[in-house]
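A.B. asks: Predicted model and sequence follow; I will ask about them next.
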Amino acid sequence: MEIFLFVLLIIVVLVVIFFKLPYSKTVSEFSNVINQHIVNTKGESGFFEEKDIEDMPLPVQRYFRFCGYIGTPKMFYMKATFEDVDFKMSKDKTIKIDYTQYNFVEKPERFALINSSLYGIPFEGFDSYDNGVGSMKGSIAKVVTLFDQRGDEMDKACLVTILAECLAVPNIALQDYIKWEAIDDTHAKATINYYGISASGIFTFNEEGAMLSFRTKDRVATDMNGFTREAEWSTIICEYKEINGLKYPDKLQSIWHYEEGDSIYFNENKASISIEYY
């Protein structure tokens, strides 16, 4: 019995040490993918000009001016980070996560890393949209895969997420794979086409030009068990902040609009976002 307890203690100690080690298969995979894409990044250089936006709907033009992009360098990709964000895994389970994402301009590509814990055990997620293939993977204890979701619905969901975020990376909004349609003074429709997939949504702005929300029917709600259901999806910008003359989204949330009511599944606590352009 003493030998058994001693061996059990050794195993527990080794597990705790392993959890505290900086190495992570998911983090390593994410870093390798990002580094490879950064190395291969190319695209249009130069500065945002009035002629770039002259054919866009008026509320989108106002957005570029409101944020102060005219005359600033066009970016090749964006890095966005959140810390201690509320993330609703299910109706009754919300966790705190750190969230890091990269959006690339030349092609619609997006990668995001989730760092968190479940009952004191490391939980990590890797969302990816690369070469038209979307995936959402989650692992616990650094090595145990909880889910790895893929398929046509995931591909479209990832593509429409890039569309929703295109004005946060405004050089994406100018790319040929996104088409804009005027609606009225405070609304514009955008459609993204790539890899044979198409998705659309409506952007809402205020009269000054600030983007307030994006809403679409082209995304299916998928839970951690892989079950799907139809629902409209939106992302809203709650606040802006100004840094060196540019206005950035500061607090944003993602919402599922279910028949039984809205569910703010990302950032209900309104954690700030940090955006960097490269």
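C.D. replies: Cool, got the structure.
A.B. asks: CA only for contacts and neighbour counts going forward, please
C.D. replies: Fine.
A.B. asks: part of a strand, is residue 69?
C.D. replies: No: assessed with DSSP: H, G, I helix; E, B strand; the rest coil, residue 69 is coil; it does not lie in a strand.
A.B. asks: for comparison:
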Amino acid sequence: MKLLFWFGLLVCLLVVAAVGLSAYGAKRWRDSTRSLTRGLEAARSDDKAASPFPKRYDARELEGLPAPVQRYFRAVLKDGQPIISAATLNMAGTFNLSPTGAQWKPFTARQRVITRRPGFLWDARISMLPGVAVRVVDSYIAGEGLLHATIQGLFTVADARGGGELARGEFMRFFAEAPWYPTALLPSQGVLWEAVDDASANATIVDGPITLTLLFRFNDAGLIDSFRAELRGAGVGNEMVMLPWEGRLSNYQVRDGMTVPFTGEVAWIRPEGPKPYFVGTVTSLTYQFSP
């Protein structure tokens, strides 16, 4: 009986310690993401004071744009649409944690996006085992990129931050996801469009020292079907490898008068073929508009 008692006591102590560590890790994670969110919002406030950009969409700015781009904006926006200044998305889906195989795990995430100065913060929880999760922050804030991942908010498994290719790759993500906040793709918001063919066009955007171009392809309804970058930095172990990067968008719905995609799939294009790593669906979406 004594042995059983001490065994039970040990189990109880271990459970209490695990719960305590989990609570501590969750608090650390919240504090960290709150600090990053303050940085994201501060960059927005600093830029807003001298913003020369219009506050509403004027359909006349479509004149001279490539035909598929004109069809896209006519399909997703109405003349006079307020310009999006920020968006908050909640999403759920599956994420492949293996760079070479298939290790798909369910995730939920909250993403905050600021359109000017361009930036975002993706705060995700990827379930590994019952009660065990990887917490991931992916962000582009004030011209710097960040990819930080921990187990339970306690043990760091990835931590990359700064400028260079990392910042470029995170800014590329912001741009590729702009169909969620489509006014950010307008020429009046700083995007240069160039024709490729009747179903695709290149779009170029600039933030500070970073200039990048993505190829957008459009479907028969005029909506963006996919995007592609010829080179984006992919983390493989402790190295960054430059690979083509593609994504597909679907499940378009109307929100606040705009037609936006609610489902996306993203893949690295490796020598042996496409390697999907993200499949997600937006579960809620709210906007803030320029005053």
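C.D. replies: Alright, I've got the coordinates. Remember, predicted model here, so these are calculated numbers, not experimental data.
A.B. asks: So after superposing, what's the score?
C.D. replies: Once superposed, the chains reach a TM-score of 0.87 (TM-score structural alignment, normalised by the length of structure 1), with 274 aligned residues with a CA RMSD of 2.6 Å.
A.B. asks: Run through the helices of the stretch 151-291 of structure 2 in chain order.
C.D. replies: 164-176 (DSSP state H, counting those that start in this stretch).
A.B. asks: Could I get the contacting residues of the residue mapped onto residue 66 of structure 2 from structure 1?
C.D. replies: Following TM-score structural alignment, the counterpart assigned to residue 66 of structure 2 within structure 1 is residue 57. The contact partners of residue 57 of structure 1, by CA atoms under 8 Å, 6 or more residues apart in numbering, come to 180, 181, 182, 183, 188.
A.B. asks: The last one corresponds to which position in structure 2?
C.D. replies: Translated: residue 188 of structure 1. Match for residue 188 of structure 1 (TM-score structural alignment): residue 201.
A.B. asks: Which residue lies closest in space to its match, excluding its sequence neighbours?
C.D. replies: The shortest distance from residue 201 of structure 2 to any non-neighbouring residue, by CA to CA, 6 or more residues apart in numbering, is to residue 195 (4.6 Å).
A.B. asks: Leaving out the residues flanking it, which one is nearest to residue 145 of structure 1?
C.D. replies: Nearest residue to residue 145 of structure 1, sequence neighbours excluded (CA to CA, 6+ apart): residue 139, at 4.2 Å.
A.B. asks: Give me the secondary structure label for residue 70 of structure 2.
C.D. replies: helix.
A.B. asks: Neighbours of it, how many?
C.D. replies: A count of nearby residues for residue 70 of structure 2, using other CA atoms under 10 Å, gives 16.
A.B. asks: List the contacts of it.
C.D. replies: So residue 70 of structure 2 contacts residue 62 (CA under 8 Å, 6+ apart).
A.B. asks: Quickly note the distance from whichever residue in structure 1 pairs up with residue 76 of structure 2 to residue 245 of structure 1.
C.D. replies: Correspondence of residue 76 of structure 2 to structure 1, assessed by TM-score structural alignment: residue 67. Distance, residue 67 of structure 1 to residue 245 of structure 1, by CA to CA, to the nearest Å: 8 Å.
A.B. asks: Determine which residue in structure 2 is aligned with residue 220 of structure 1, please.
C.D. replies: By TM-score structural alignment, residue 220 of structure 1 lines up with residue 233.
A.B. asks: Could I get the full set of strands for the stretch 1-150 of structure 2?
C.D. replies: With strands called from DSSP state E, counting those that start in this stretch, the stretch 1-150 of structure 2 shows them at 84-96, 104-115, 118-129, 132-141, 144-151.
A.B. asks: Single out the most deeply packed of these.
C.D. replies: By mean neighbour count, with neighbours taken as mean count of other CA atoms under 10 Å, strand 132-141 ranks first of those at a mean of 23.
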